[in-house]
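Enquirer: heads up, no residue letters with this:
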């Protein structure tokens, strides 16, 4: 089997890819955490070489909201409007009570045809009704034609740094319903180094809807979990969702890929489902892991079991040079790479 051309973008954690009529749009956490960028390419393998455009920068340091640590932007198309969700903090200091940074979820919108050259409008903070650490918002439009938001947020009454919540939206920056907690870290594999569920992503297939998420610390223990609901269920009812007891995507030391997660989903031109995720290719991190830039964006093809469950396989080996690489490559140096992607 041919290998995929990976990584698709170097030094971009929390990758998000949106397939459009004009190609693939890519965004992710910029290593300086000070801006939101977009790049576009006809193929996933062309995203690394694509020109990167800064479409928004953080406010001046110390000026309040949206002035520090810009994390995990996602770009969506909702009712003909471009929407970006991201997390930002007013400071780089830790909230001592919560033992977390002070992030909240924010929204930008653009009404122009091209999100790269268009004008973006700040819609401010998405008020979730809880004034606590919040991040990693994603959105989807359900079969009822309504927009839903899923995100990670801390509840100080629950052990851990963040749980997963869902709400229906009145518009892209305003909740219509009260937040409902879908899941919290309670399994052993979700509580290694950090007690956290974050980075939700939505995948729909046949008569079911899947929400993947990432859990534990951001080292090799970082892994993906999954929630499943029927497509005709009440998505705002926690009883509609079932959590897989084991992680569905984990580190693979045999190909030197560690801490896969914070994923998104897209499709190939011929309709195959693609997993987009980040990984590191080493475990010995010098200094603060938050500022280690070498989480690269990768892709993997999803297979579907007969029962309609996604099979994510294992992380792909690197087929392109990566900084500080220790990847295991064939001894003759030749790789059978599927460049069609």
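Expert: Received the coordinates, thanks. On a predicted model such as this, the values are computed, not experimentally measured, just so you know.

Enquirer: can we go C-alpha only for contacts and neighbour counts from here?
Expert: Fine.

Enquirer: Strands of the stretch 1-150 of the chain, start to end?
Expert: In the stretch 1-150 of the chain, the segments counted as strands under DSSP state E, counting those that start in this stretch are 13-20, 23-29, 35-41, 53-57, 68-78, 81-89, 104-110, 121-125, 134-141, 147-153.

Enquirer: Following the chain past the last one, name the next helix or strand.
Expert: Yep, that's strand 147-153 we're talking about. For strand 147-153, the following helix or strand on the C-terminal side (DSSP states H and E) is strand 163-171.

Enquirer: ok, and for that next one, which residues are buried?
Expert: Within strand 163-171, the residues that qualify as buried by neighbour count (16 or more other Cα atoms under 10 Å) are 163, 164, 165, 166, 167, 168, 169.

Enquirer: for the helix or strand just after it, packing partners?
Expert: Sequence-wise, the next helix or strand downstream of strand 163-171 (DSSP H and E) is strand 174-175. The elements that strand 174-175 packs onto, with contact taken as 3 or more Cα pairs under 8 Å, 6 or more residues apart in numbering; DSSP states H and E, are strand 163-171.

Enquirer: So which elements touch the strand it packs on?
Expert: In terms of contacts (3+ Cα pairs under 8 Å, 6+ apart), strand 163-171 is packed against strand 147-153, strand 174-175, strand 180-183, strand 197-205.

Enquirer: Of those strands, flag the one that's most buried.
Expert: strand 147-153 (a mean of 25; mean count of other Cα atoms under 10 Å).

Enquirer: what's in contact with that one?
Expert: Strand 147-153 is contacted by residues 78, 132-142, 161-172, 197-200 when judged by Cα atoms under 8 Å, 6 or more residues apart in numbering.

Enquirer: hold the first one in mind and look at this next one:
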């Protein structure tokens, strides 16, 4: 399927969740960072002008999760609709980092588009430091949670961790460290591994993530493990030494990343991501609203995903 990109303007950190009701559910960071928006449609292209769109949750005026609502993701976990997100008590930067922690809202009805979302609580990572970008997945009868985390003992902004889930908001700790920013392409501007998302196919569990600063240096890395292996053992994961998706200079698609995966209406694999169409950013890239949601179909080559060029 060919997409007319960008699909949705000014929606960063996009996630598409295809449910067994036949609907595509979409959420992403909004430029104001003040709410969680949820939309759904029967087709991927229909998400641009959806039949239904709601504000699932609005941030409070004050408190530990009252600012900078980032990277929401919707999942059905243990029979409960959950949206995981990160938030901070203020916009203040301390020790060179924002003060985000991870939280969740839940909807106990069968229809996530009903206005019944309520705050479910904080997801404790076991490390009281900057953390964000949680994703969850179900594999071999277990639920797993993967997130980006600052460890004060490790240089850089964030690493990736995995833990099994006891409940939709409680982890079996401690988590396992999967990857730290180590290659040159992961450390441009900032030392970052963030935005993880899972793809299960071809006998393996594939984990993409984003690296470096959120400008044109932003790109995607990838880990993978055999589907039969213990995913909580770091040595069972392999890491690509090169990025698998990056800026396409001729096409003027800059800083593609924060990916998620879905399938189109014909069952083909689709990569969902954000990118900008210019590099001249004034000030901090986080405050530039023009990271747009894009999509592209991808194929497989020699048993590995081949994402091709950003478009």
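Expert: The structure has been received and is ready for your questions. Every value quoted in this text rests on a predicted model; they were computed, and no experiment measured them.

Enquirer: Can you calculate the TM-score here?
Expert: Aligned and superposed, the two chains score 0.97 in TM-score terms (TM-score structural alignment, normalised by the length of the second structure); 309 aligned residues with a Cα RMSD of 1.1 Å.

Enquirer: related to what we said a few turns ago, closest one to residue 126 of the first structure among the helices and strands packed on strand 163-171 of the first structure?
Expert: In terms of Cα to Cα, the element of these nearest to residue 126 of the first structure is strand 174-175, at 6.1 Å.

Enquirer: so what's the alignment partner in the second structure of residue 163 of the first structure closest to, chain neighbours aside?
Expert: Aligned counterpart of residue 163 of the first structure in the second structure: residue 159 (TM-score structural alignment). Nearest-residue entry for residue 159 of the second structure: residue 180, 4.7 Å, with adjacent residues in sequence omitted and distances by Cα to Cα, 6 or more residues apart in numbering.

Enquirer: What residue in the first structure is paired with that neighbour?
Expert: Aligning on TM-score structural alignment places residue 180 of the second structure opposite residue 184 in the first structure.

Enquirer: before we move on, what about residue 258 of the second structure?
Expert: Under the alignment (TM-score structural alignment), residue 258 of the second structure pairs with residue 262 in the first structure.

Enquirer: my guess is that match meets residue 278, correct?
Expert: Yes. In this structure residue 262 of the first structure lies within contact range of residue 278 using Cα atoms under 8 Å: 6.6 Å.

Enquirer: sorry, back to before: so which of the strands of the stretch 1-150 of the first structure is nearest residue 180 of the first structure?
Expert: Closest approach to residue 180 of the first structure among these (Cα to Cα): strand 147-153, 9.5 Å.

Enquirer: how much does the closest one stray from the second structure?
Expert: Following superposition, strand 147-153 of the first structure is found to deviate from the second structure by 0.2 Å on average (mean Cα distance after the TM-score superposition for the first structure).

Enquirer: Enumerate every residue touching residue 124 of the first structure.
Expert: 106, 107, 108, 173.

Enquirer: Revised request: answer the last question for residue 300 of the second structure.
Expert: Each residue near residue 300 of the second structure by Cα under 8 Å, 6+ apart is listed here: residue 306.

Enquirer: Check the gap between it and residue 8 of the second structure for me.
Expert: Applying Cα to Cα, to the nearest Å, the value for residue 300 of the second structure to residue 8 of the second structure is 26 Å.

Enquirer: How about residue 148 of the second structure?
Expert: Separation of residue 148 of the second structure from residue 8 of the second structure (Cα to Cα) stands at 25 Å.

Enquirer: do residue 88 of the second structure as well
Expert: Using Cα to Cα, we find residue 88 of the second structure at a distance of 26 Å from residue 8 of the second structure.

Enquirer: again, but for residue 142 of the second structure
Expert: Residue 142 of the second structure is 33 Å from residue 8 of the second structure, by Cα to Cα.

Enquirer: so which of the contacts of residue 124 of the first structure persist in the second structure?
Expert: Of the contacts of residue 124 of the first structure, the contacts whose aligned counterparts also meet in the second structure (both residues aligned by TM-score structural alignment, their matches' Cα atoms under 8 Å) are 106, 107, 108, 173.

Enquirer: from those, which single one is nearest residue 179 of the first structure?
Expert: Nearest to residue 179 of the first structure among these is residue 173, at 13.8 Å by Cα to Cα.

Enquirer: To which residue of the second structure is that closest one aligned?
Expert: For residue 173 of the first structure, the residue aligned by TM-score structural alignment is residue 169.

Enquirer: does that match really touch residue 123, like I thought?
Expert: Yes. Assessed by Cα under 8 Å, residue 169 of the second structure is found in contact with residue 123 at 5.3 Å.

Enquirer: hey, what's in contact with both of those two?
Expert: residue 104.
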